[in-house]
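> Just the structure for this:
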Amino acid sequence: MKLYPIFASLSQRAVLVVGGGVVAERKVAALLEAQAQVTVNAPTLTPRLRRWARQGRIAHRADPFRENWLERVWLVVAATSDREINALVANLGELRRIFVNVVDDAALSTFHVPAVIDRAPLTIAISSGGEAPMLSRLLRERLEALLDDSLGALARLMARLRPRIRARFPASTARRAFYEGLLAGPVAQLLRQQRHDDAQAAAERALAAAPRSAGGSVVLAGAGPGDPGLLTLRALRALNEADVILHDRLVSAGVLALARRDAERIEVGKRAGGHSTSQEAIHALLLEHARAGRRVVRLKGGDPFVFGRGGEELEFLRAHAIPFEVIPGITAAVACAAFAGVPLTHRDRAQSVRFVTAHCRDSRDTLDWAALAQERQTLAIYMGVNELATLQARLLEHGRAASTPFALIENGSLPNQRVVCGVLGNLVERAVAHAAGSPALLILGEVAALAPSLAWFGAAPLGATVHALPALAARPAGDVLDAVHQAVC
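Alright, predicted model coming up:
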């Protein structure tokens, strides 16, 4: 179940807590911090709850729970040790459309209480949806050590300046740029040193000196093969600073989820046989948004300079005097090979690697097939799934052995990764048998024979049976490769 995160204002609003034990006491304490008007329903109370009742901080009802107590309450917490009572409270709350939290029962709860890091007015909440509360607490403990206490003071300072900042920077792009510069400057350091007046003065100076408008720019960034964990730190920072993201079709949802929530996302992918955005249209979008003063991230799968037309886009930006920078990404050949357990080079078997694209007739007709058919090298072939028959025929025609191993890697680095293994002679047959489709990368060469034995990620490779591999552990690397090669073939 996917939860919608929300911070609720409970100040002077009625909340009912059913239960009077230690757990209920913890819930009440947090609700009082939020200035809620709390009523506790329980026959007996902990000493602390009794004291709060005597002091008038909470109301106490000792008689059994009744449905009419749900009238005019905003939230309910069921914290008894009786699951039947908790279920009754949850069901009645559901009927009245009141959110109910049942302690330690995610299935009955319609809202969950997160682990909280308090840097008031800054609050950070962590939730596992009730599935793994200990994990949430562990993460909170780790973040507590990373987040300085001065963050609260920084948030209050920014709140005081906010009306003036909005007045000086009507455009959100310029306003965001000022905030980022402010946070990167001396203000935060001064607040950590408890020099609040100096921090205020530094922020005032920054506000007076900042330009009213920010110029647009483009970042050409590689998104890697799909696994969000393989995105570089610089690319992550660019995504969090972007106003507009022009992304390829193959950029994964997990990577896009790391970007600023309010950034405009525009898919400009190209696909065979389907809707595509022309390169000229992409150039026009880059120019339009950059000239409007926006920070644009042109996000490409893999690396922008490996079959990504990055060079063409930079030439266009340079010709139109648009500032740009390039952030490399992990290209598909490197990532897919690594996640399939295939070394692209090997001291004994492959002294070179060639990156090849064969997605259309124009590209395949320009390839040096005689050079590609040479042994002791690895071919990493991009966008070649629809051209497997041609690749197979041309390589065999120019002398590449039919027994040359291959690994065809679908969705490399993603949870649904598949690896199809075989040899060049049965490449098309194996691909058809396993319904291989895009996106996929073909690795062909002696090193591909290692895929069945070195596989470590996702499902086991398809189409290859490796016999007695555990017994090979103590044998020389060359012998192991020979044995694996024979098993695959």
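
> hey, let's count contacts and neighbours off CA atoms from now on
Will do.

> H60: which element?
strand 59-61 (DSSP states H and E).

> quick one: G463 and V423 touch, right?
No. Using C-alpha atoms under 8 Å as the test, G463 is too far from V423 to be in contact (10.0 Å).

> Looking at the two, which is more packed in?
Neighbours were counted for G463 and for V423 using other C-alpha atoms under 10 Å; V423 has more, 25 against 17.

> One more, please, to line up against the first structure:
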Amino acid sequence: MSSVPSLFPVFVDLRDRPVLVVGGGAVARRKSAALLEAGARVTVGAPALDPTLAGWVRQGRVVHVSGVFEAGWLDGAWLVVAATDDDGTNRAVAAAAGARRVWANVVDEAELSAFHVPSRIRRGPLQVAISSGGGAPMLARAVRERLETRLDDSLGPLAELLTRRRHRIRARLTDIAARRRFFDRLFDGPLPALLRRGARDAAERAFEQALAEAPAQSTGSVALVGAGPGDPGLLTLRGLRLLNEADVILHDRLVSPEVLDLARRDAERIEVGKQAGNHRTTQAQIHALMLEHAGAGRRVVRLKGGDPFVFGRGGEELQVLRAHGIDYEVVPGITAALACGAYAGIPLTHRDHAQSVRLLTAHCRDPSDELDWASLAAGSQTLAVYMGVGGLERFGERLVAHGRAPSTPFALVENGSRADQRVVTGRLAELAERAREHHIASPALLVVGEVAALADTLHWFGAPPLGGCRPEALPHAA
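This next block holds a predicted model:
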């Protein structure tokens, strides 16, 4: 467990509120300047002040309390900053503040601080704050420097314009969903470019036109979005944008928390997970949820692990949406076979070993009847099997019974692309035994074919494969 605290980010209104700064040197001066900028009434307590602070006292901008820190200095203060070079004084400030429930920051002492001052980027009234929880301030600074080059200067005047027009927008667009879509269209329209060029009058006209044309009521829609295998870096840009526009997210059990964390914070999240033997949400209930929320004018994202059209029942869901006249779109995702193969170092096709790849699932009502075992047992192909691990023994036995060699390599990829990815390799005859030995659990993908042996030497992500079928034993492996 991390020793860095999980801080709650908050922006504090300090206008005309008393704040104490303990210390009289350069650090205290910098902290006082930031507090004055926020409108705070700053009192500086120290035996002596640097020239700039002393000048601010003469100008009446700050109040000076001369002497060594006393707990009484905290009377009436909303928060305090300890900015001295004396550890004992800083600890005394933190202790006294804690006893009085006054928020305290001790400069460069994260463990003594009840609040932290983040690295900050400003574009007019728009601010972006970055914190490492006090554990890695240099990293926070590096992130700030990168963002400084990416956040356009037009954001400042844009924030000022929207602040001036806030009440008009709310009066014109009382429906929250309609208001949100207005902003989406506004940000994608000509307004930011006009502000960037300094064309303020043209920007005002563009805003007025956009507001006048904005629909007062929103219409619902559904987007089927592939979340990929779990690594949030594999989510498509279009999928990310839709997650940030969604009002409601209906997500599968296999969608990783890291992907869900990319969505809008105030979007309603509804898990509609299904797994073998535990259908907590039926497909009919999922259809009903999509129709209910889209019918109420909401933007719905149906977020599916992998790809919506690969064993995801996306086709069935589109048929329901089309039958009810609901607008929809589909955003593909990286399916498990591609991701697990790539992250395990397994090329699904290879000039020497596999000229084709077949995607299949063992989640049939009766796999022994519905799968073409004779075709699956043929050589020179790769099988990528989406399945519950409970069917491994039967699957391996059926392949061998129909002619696939017991020595055929396999690889089981558990939690492919995620931080806890595991890969187990071996020969087909020992598939079930190896899975039990290593307690393989869902989600896991089975790869069967000569290419699976390449995982032992081509792996690059996570821990090396467990067990093995060395590719040197394969023909043409070189």
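
> quick one: TM-score?
In this superposition the chains share a TM-score of 0.96, using TM-score structural alignment, normalised by the length of the second structure; 474 aligned residues with a C-alpha RMSD of 1.7 Å.

> Looking for the alignment partner of L388 of the first structure in the second structure.
Using TM-score structural alignment as the criterion, L388 of the first structure maps onto L392 of the second structure.

> Where does its match fall, secondary structure wise?
Following DSSP H and E, one finds L392 of the second structure within helix 392-401.

> average gap between the next helix or strand after that helix and the first structure?
Note on helix 392-401 of the second structure: by DSSP H and E, the next helix or strand toward the C-terminus is strand 409-414. Superposing on the first structure places strand 409-414 of the second structure at an average distance of 1.0 Å from its equivalents, by mean C-alpha distance after the TM-score superposition for the first structure.

> before we move on, which element is the aligned residue in the first structure for R205 of the second structure in?
In the first structure, R205 of the second structure lines up with A201, judged by TM-score structural alignment. Using DSSP H and E, A201 of the first structure sits within helix 196-209.

> For the stretch 151-300 of the first structure, which segments count as strands?
With DSSP state E, counting those that start in this stretch as the criterion, the stretch 151-300 of the first structure has strands at 217-222, 244-247, 264-267, 295-300.

> now for the third one, which elements pack on it?
Pointing back at strand 264-267 of the first structure there. Secondary-structure packing of strand 264-267 of the first structure (3 or more C-alpha pairs under 8 Å, 6 or more residues apart in numbering; DSSP states H and E): strand 244-247.

> And for the first one?
Contact partners of strand 217-222 of the first structure among helices and strands, from 3+ C-alpha pairs under 8 Å, 6+ apart: helix 233-241, helix 279-291, strand 295-300, strand 324-327.

> before we move on, what about the second one?
With contacts taken as 3+ C-alpha pairs under 8 Å, 6+ apart, strand 244-247 of the first structure sits against strand 264-267, strand 295-300.

> quick one, what contacts the closest residue to Q392 of the first structure other than its chain neighbours?
The shortest distance from Q392 of the first structure to any non-neighbouring residue, by C-alpha to C-alpha, 6 or more residues apart in numbering, is to L424 (6.4 Å). By C-alpha atoms under 8 Å, 6 or more residues apart in numbering, L424 of the first structure lies in contact with 392, 401-406, 444.

> with the first structure superposed, average distance for the helix holding L392 of the second structure?
So helix 392-401 of the second structure averages 0.7 Å relative to the first structure (mean C-alpha distance after the TM-score superposition for the first structure).

> Any buried residues in that helix, and which?
Using 16 or more other C-alpha atoms under 10 Å as the test for burial, helix 392-401 of the second structure gives 392-393, 395-400.

> any idea of the angle that helix forms with strand 409-414?
160 degrees (axes from the mean of the first three to the mean of the last three C-alpha atoms, to 10 degrees).

> re earlier: how about the residue nearest to Q392 of the first structure, what's its partner in the second structure?
Using TM-score structural alignment, the equivalent of L424 of the first structure in the second structure is L428.

> now swap in A337 of the first structure and tell me
Superposed on the second structure with TM-score structural alignment, A337 of the first structure falls opposite G341.

> Repeat that for S278 of the first structure.
Using TM-score structural alignment, the equivalent of S278 of the first structure in the second structure is T282.

> Which residues are in contact with the closest residue to that match other than its chain neighbours?
Distance criterion C-alpha to C-alpha, 6+ apart; nearest residue to T282 of the second structure, sequence neighbours excluded, is K274 at 7.6 Å. Residues near K274 of the second structure by C-alpha under 8 Å, 6+ apart: 252-253, 280-282.

> cool, and A193 of the second structure?
By C-alpha under 8 Å, 6+ apart, the contact set of A193 of the second structure is S154.

> any idea how far the equivalent of G226 of the first structure over in the second structure is from H251 of the second structure?
Using TM-score structural alignment, the equivalent of G226 of the first structure in the second structure is G230. Using C-alpha to C-alpha, to the nearest Å, G230 of the second structure is found at 13 Å from H251 of the second structure.
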